[in-house]
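Undergrad: Just to be clear, the model below is a prediction. Sequence and coordinates:
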Amino acid sequence: MEEINTFFRENNELILGYMLQLVAAIVIFYIGRIVARGLSRLLERGLLARSVDKAVVAFLVSIVYAIVLIATVLMALSQIGVQTTSFIAILGAAGLAIGLALQGSLANFASGILIILFRPFKAGDFIDAGSVSGTVEKIEIFQTQMKTPDNKRVIVPNAQITGGPITNYSSEPLRRVDLVIGISYDSDLLLAKKLLEEILQNDERVLADPAFSIKVGALADSSVNLNVRPWVKSADYWDVYWDTLEKVKLTFDEKGIGIPFPQMDVHLIKDQADSKE
């Protein structure tokens, strides 16, 4: 017992210094945990306010909390004299190795986060992205599920979607139907325009505002091309497109408006020997 007392008397300052360092490390760890929780809650509220998926929010919050907590532990260990340089080097090397091994997956993950945060499209939208056209069924962290018009399910990596242009056909409530109707040069141009106007006016799906337009677009090699551009609701686009083409063909046939089509004239030349015979 006397030896222990002697040891404490002789090393009083050293022990006191270690105790202060230990207390400081505990305080740093405690404050770091509070900061980590505060940042996590702040991030969670911000993401939920932007209507980000709850699963994604929980994942991101856990990552932020883990990063701050690791930094806090390293600071606490450094305070009590532990050399953290080797730990940081090991963590950096491990992170680099994991990053190289999962390069494609990390790119898809980052792209998924961007899609969820900036919301260029949502489930139910018809889009053209990643060389695929279809209706978005589900947006996931690494991939997006789409259904094509012919009822095929296509799973597209998120990096492929964000790596190119994204065309969202459902984002706007109205769309313009662009049709090019060709008539022959000997057809009555004014009558053709009048018939087209009647077809569009009699279609309840064609909007009055914005108004449709019918203009001569080009004097082509074998036809006079009319640009017919009605405005419709996005949901009616394809029905109006197909129905209008059918009505134009039937009406023009009935009124004698010619619709030109490619033709080829074949001239037969008899051999001279055959002609002498």
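TA: Yep, it's here. Numbers count the residues shown, from 1 in each chain.
Undergrad: From here on, just use CA atoms for contacts and neighbour counts.
TA: OK.
Undergrad: ranges for the strands of the protein?
TA: Here the chain has its strands, by DSSP state E, at 126-129, 132-139, 143-147, 153-157, 167-168, 174-176, 179-183, 213-219, 224-229, 231-233.
Undergrad: who are the neighbours of the shortest one, in terms of helices and strands?
TA: Other elements packing on strand 167-168 under the criterion 3 or more C-alpha pairs under 8 Å, 6 or more residues apart in numbering; DSSP states H and E are strand 126-129.
Undergrad: Quick one: list the elements packing against the strand it packs on.
TA: Applying 3+ C-alpha pairs under 8 Å, 6+ apart, one finds that strand 126-129 makes contact with strand 132-139, strand 167-168.
Undergrad: can you put these in TSV and add mean neighbour count?
TA: Formatted as TSV, the helices and strands packed on strand 126-129 follow (neighbours: other C-alpha atoms under 10 Å):
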stretch	mean neighbour count
strand 132-139	19
strand 167-168	16
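Undergrad: wait, which of these is closest to V266?
TA: Among the helices and strands packed on strand 126-129, the nearest to V266 by C-alpha to C-alpha is strand 132-139 (41.9 Å).
Undergrad: Comparison target below:
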Amino acid sequence: MKKNRLFSLLLFLLVANSMFAQLGKAVREILTGDSAVTHTTVRNDSDSIRMANMKRELEEARLNEANMRMEMEQLRLKAFAADSVKLAQQKARIDSLRQFTPGVPVVVEGDTLFYLYTKRGGYTPLQRAEMIDAAITQLGKRFTLHPDSVYIESSDIVSDLMYGNKVIASFTDQDGLWEGRSREQLAADKRIVVVKKLKELKEEHSFWQLGKRILYFVLVLVGQYLLFRLTTWLFRKLKVRIQKLKDTKLKPISIQDYELLDTQRQVNLLIFLSNLLRYVLVFLQLLITVPLLFVIFPQTKGLADTIFSYIWNPVKDILVGIVDYIPNLFTIFIIWYAIKYLVRFVHYLSREIEAGRLKFGGFYPDWAMPTFHIIRFLLYAFMIAMIYPYLPGSRSGVFQGISVFVGLIVSLGSSTVIGNIIAGLVITYMRPFKLGDRIQLNDTTGNVIEKTPLVTRIRTPKNEVVTIPNSFIMSSHTVNYSSSAREYGLIIHSEVTIGYDAPWRQVHQLLIEAALNTPGVIDDPRPFVLETSLSDWYPVYQINAYIREADKLAQIYSDLHQNIQDRFNEAGVEIMSPHYMAMRDGNESTIPKDDLRPKTDKQ
């Protein structure tokens, strides 16, 4: 709108000027006209009227011109005021953004020159900074560089820092607003900074500096070589000294009666440690030398920092992590310490219960240690659950994924193990047998020598150790000879067949006497005889006797059978086995001749 009004005012002034020119020309023609020409009186009057009209119009035009000039001045003042308001608004907006908008640094070979905040020609501040960095770096490597030749070339909207025909940096009014200065002042200040940096780059890339860097490079290499040779020589001497210690100062290291380290093993250990120390020293030398070689030349200085960061950053992270982890470490230590002494207290109670010094109603002493193992497992599981959140990396996805994977593997592969553990717990608290008991498990008979959460081991009378899973024991029937022998007395029995010609009362008496004379058979309750069968040719007698020592079951059976034969042979009674058949004429007896005794009149 303001532009249209200005354009109309200018057009009006042009028209007025042309009118004033025509009026002036007419006046001059009238005034300079030929006075000798005769005019009529009417003609003179009309000219006077015209002259008066023209003067009046001229005065009006001058008045209009003054009014229009006044209006133009007012418009100019309004435009200036509007520009001032707009500029103030931009400054206020930039001031508010400056608190939250970090500038992009222009960094040249690690040195920050200045900051950029705004776009320029479609380039972001970061892109502008990269282009300025590339331009300054490229110029700084020229051997024919003259830094003072950098000049400023300004236009209506931009000020450029130039070197020859090359643009180093460009600055706009917006850049000046961000810096709080005019564009020309900003360009002049940045020129000083750029010229200073170019002088530094020229000095760094001069032939003299290049020669010194090459000399430093060679000196570092020679120094590293000499250090390496010195380290090798020193450790060679140290190895010889260690070898001599074998016959002088070294003595075997023993723990009780076990020789842990003899002198030769000590020498080997010391040599290994010395070699390890040598490798560490060489590594430290290389750790210092390699970055030092790269830092000599500006072109590889960044590579030196990168190589050093590859080694230092992990070490720094580890050290920082250790320092930050110290509070958690104290927490873990307190938890572990508390659980440790709680386990010791439970173990003490279990020992007292097992020894019979501490008793609880309905709690058997042989339950003490299995119960302790269960409580200890639960306490340690509780401790791990409490410590887990304090472990380093416990909240990371990798750590959690590994935990889930391990748990899945354990759950899939330990079903049998868990079944045996549960069966072991059930066996413990059901108490079908104890350690040392003589049991029969299916076809296996022997003494229990070991009970674990997973298996039970039995030693047979032939000294065969049989390992049986607890889950198999739970699914099988178990005969406990020792338990019956302790509580009621175990009944052993054996069958003999005697012909019908032998009085059964005599047979009963002989069998009972044989049982009573057998070691391990108790008198009370008294042995007894059962007649279990009356076959066609003989009756079957079963001798039953009570014993207390189930561990000697096989020996007691053997002694009983021997005594039965002795007693029957002494009494002249034949033992007819169910599988014993003989063709007899009635004259020969099956009784051994040494045991035959002459019959008395009483018999």
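TA: Cool, the structure landed. Keep in mind it's a predicted model, so treat the numbers as computed, not measured.
Undergrad: any chance of the strands of the first structure in CSV, plus distance to L191 of the first structure?
TA: Formatted as CSV, these follow (distance: least, C-alpha to C-alpha, whole Å):
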stretch, distance to L191 of the first structure
strand 126-129, 37
strand 132-139, 38
strand 143-147, 43
strand 153-157, 46
strand 167-168, 37
strand 174-176, 24
strand 179-183, 11
strand 213-219, 12
strand 224-229, 12
strand 231-233, 22
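Undergrad: Let me know which of the ones you listed is the nearest to V57 of the first structure.
TA: Distance to V57 of the first structure, taken as C-alpha to C-alpha, is lowest for strand 132-139 among those, at 14.1 Å.
Undergrad: Where in the second structure does the closest one fall?
TA: Aligned using TM-score structural alignment, strand 132-139 of the first structure spans residues 444-451 in the second structure.
Undergrad: Repeat that for stretch 98-105 of the first structure.
TA: Stretch 98-105 of the first structure covers residues 410-417 of the second structure once aligned (TM-score structural alignment).
Undergrad: Please, where are all the helices along the stretch 301-450 of the second structure?
TA: 301-355, 368-387, 397-413, 415-430 (DSSP state H, counting those that start in this stretch).
Undergrad: So for S48 of the second structure, which of those sits nearest?
TA: helix 301-355 (96.2 Å).
Undergrad: Give me the helices and strands touching the closest one, please.
TA: Secondary-structure packing of helix 301-355 of the second structure (3+ C-alpha pairs under 8 Å, 6+ apart): helix 263-296, helix 368-387.
Undergrad: now it against helix 263-296, angle please.
TA: 150 degrees (axes from the mean of the first three to the mean of the last three C-alpha atoms, to 10 degrees).
Undergrad: The counterpart of L219 of the first structure in the second structure - nearest residue in space that isn't next to it in sequence?
TA: With TM-score structural alignment as the criterion, L219 of the first structure lines up with L534 in the second structure. With sequence-adjacent residues excluded and distances taken as C-alpha to C-alpha, 6 or more residues apart in numbering, L534 of the second structure is closest to V540, at 6.2 Å.
Undergrad: closest to H347 of the second structure out of the helices and strands packed on helix 301-355 of the second structure?
TA: Counting by C-alpha to C-alpha, H347 of the second structure lies closest to helix 368-387 out of these; the figure is 6.3 Å.
Undergrad: The closest one to helix 301-355, inter-axis angle?
TA: Interaxial angle, helix 368-387 of the second structure versus helix 301-355 (the same axes, to 10 degrees): 150 degrees.
Undergrad: Identify the residues contacting helix 368-387 of the second structure?
TA: Residues from elsewhere that reach helix 368-387 of the second structure (C-alpha atoms under 8 Å, 6 or more residues apart in numbering): 332, 335-336, 339, 343, 346-347, 350-351, 353-354, 425, 428.
Undergrad: average distance between the match of strand 132-139 of the first structure and the first structure?
TA: Aligned to the first structure and superposed, stretch 444-451 of the second structure gives a mean residue distance of 1.6 Å (mean C-alpha distance after the TM-score superposition for the first structure).
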